[in-house]
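*Asks:* Sequence plus predicted model, see below.
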Amino acid sequence: MGRMSAPVASSPPLTIRRAEQADLPEVVRLFAIPDEGNLKREDAGPPLPACYGEALARIADDPNNMLLVAVDGGQVVGAFQLTIIQYVAYMGGRVAMIENVIVEPEVRGRGVGEAMMRWAIDEARRRGCFRVQLTTNKVRERAHRFYERLGFVKSHEGMKLVL
């Protein structure tokens, strides 16, 4: 006779939402993780420096700027920033800029990054953007393959001036 198994309780699905002040310790911890091409120098505390809360408050006050988190089972497992840029060029078009994409190392390869990027692309469409763009460090070959798999194309050479 075959074994009977009880139904397995499923965990809540991954959700993407705006970051809240309570998320900041985890978000800053993610940003501080040494990673291929990660040049950020974050201070995850404790205590968490006030500059992070102040920055999130400014972002939250701007309807075209948002810090988002991916939450799985109540835990922040990823984050990214999405900014909508209004142009005069391109016939007054709008562009969505994705920055600071990070996924908890232990859950990479499980669809978190893809879910975040698909959310960003859908939001860009909803807001009438004609393009989604991002930058990624030249040494992050794994990230390049990931973005290319999602349809992003290496079309421009980025330049930065550190102040």
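*Replies:* Done, it's in.
*Asks:* from here on, contacts and neighbour counts on C-alpha atoms
*Replies:* Noted.
*Asks:* Tell me how many other residues surround residue 134.
*Replies:* Using other C-alpha atoms under 10 Å, residue 134 has 15 neighbouring residues.
*Asks:* Could you report the separation of the closest residue to it other than its chain neighbours from residue 105?
*Replies:* Nearest residue to residue 134 in three dimensions, chain neighbours excluded: residue 98, at 4.9 Å (C-alpha to C-alpha, 6 or more residues apart in numbering). Applying C-alpha to C-alpha, to the nearest Å, the value for residue 98 to residue 105 is 20 Å.
*Asks:* Counting neighbours, go ahead and name the busier of these two.
*Replies:* Taking neighbours as other C-alpha under 10 Å, residue 98 and residue 105 compare with residue 98 leading, 21 against 12.
*Asks:* circling back: wait, doesn't the residue nearest to residue 134 sit right on residue 80?
*Replies:* Yes: the criterion here is C-alpha atoms under 8 Å, and residue 98 meets it with residue 80 at 7.0 Å.
*Asks:* then this one, side by side with the first:
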Amino acid sequence: MTALLNELHAHYNGAKLDPSSITRHLEDNLLSPESVLKIVVASDSGGEVVGLLAFTFLNSLVDPAPEKRLQCMIKELFVKESFRSAGTGRDLMNWVIAHAKTAGCARMDWHVKATNEAGIRFYRSFGAAPVADRASFRLMLR
């Protein structure tokens, strides 16, 4: 999984990191008992991790009705470049959709870059649509 996380870092930041720093981050943060993230992975026939989907469940602050309050938030969906368009991302999304339904989630939300046309087409193929009255914001603290 370290190699895939390093590829993810390079995808967004243009350079890879020392693998030991990624392993420490994975062990100390992402997979720690305190982490709110759940990570599901896809691997090839040799056991190499080629895709991941990180998500969490949240309770709504505004809708306490039992049938609407639980929501699934996807933090990241990433597939190794050589495995894209081969069904890996679709398998991960189908898994998390089924898992969220089983858990009783009323909806799923996630962010996608406005310029990621392939990603937008991919998400639309599941019946997802952009949220018309929402925009993403970020405040850099460091």
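*Replies:* Yep, it's here. All figures in this text were calculated on a predicted structure; none of them were measured in a lab.
*Asks:* Map the residue nearest to residue 134 of structure 1 onto structure 2.
*Replies:* Correspondence of residue 98 of structure 1 to structure 2, assessed by TM-score structural alignment: residue 74.
*Asks:* Just confirm its match is within a strand.
*Replies:* Yes: if the criterion is DSSP: H, G, I helix; E, B strand; the rest coil, then residue 74 of structure 2 is within a strand.
*Asks:* dump the residue contacts of it.
*Replies:* Contact partners of residue 74 of structure 2, counting by C-alpha atoms under 8 Å, 6 or more residues apart in numbering, are 53, 54, 55, 56, 108, 109, 110, 111.
*Asks:* ranges for the strands of structure 1?
*Replies:* For structure 1, the strands defined by DSSP state E cover 15-18, 65-72, 75-86, 94-103, 129-134.
*Asks:* got CSV for the ones you listed, with distance to residue 153 of structure 1 too?
*Replies:* Compiled in CSV, the strands of structure 1 are given as follows (distance: least, C-alpha to C-alpha, whole Å):
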stretch, distance to residue 153 of structure 1
strand 15-18, 24
strand 65-72, 23
strand 75-86, 18
strand 94-103, 14
strand 129-134, 9
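*Asks:* For residue 114 of structure 2, see how far away the nearest residue to residue 37 of structure 2 once chain neighbours are set aside is.
*Replies:* Using C-alpha to C-alpha, 6+ apart and skipping the chain neighbours, the partner closest in space to residue 37 of structure 2 is residue 56 (5.1 Å). According to C-alpha to C-alpha, residue 56 of structure 2 stands 23 Å off from residue 114 of structure 2.
*Asks:* same thing with residue 81 of structure 2?
*Replies:* From residue 81 of structure 2 to residue 114 of structure 2 the distance is 20 Å (C-alpha to C-alpha).
*Asks:* Map residue 72 of structure 1 across to structure 2 for me.
*Replies:* With TM-score structural alignment as the criterion, residue 72 of structure 1 matches residue 44.
*Asks:* just checking, its match touches residue 79?
*Replies:* No: the pair residue 44 of structure 2 / residue 79 is not scored as a contact, 11.5 Å apart, by C-alpha under 8 Å.
*Asks:* so who does the residue most central in space within structure 1 touch?
*Replies:* Note on structure 1: the residue nearest the mean C-alpha position is residue 80, at 1.9 Å, using C-alpha atoms, centre = their mean. Residues counted as contacts of residue 80 of structure 1 (C-alpha under 8 Å, 6+ apart) are 67, 68, 69, 98, 99, 100, 101, 102, 116.
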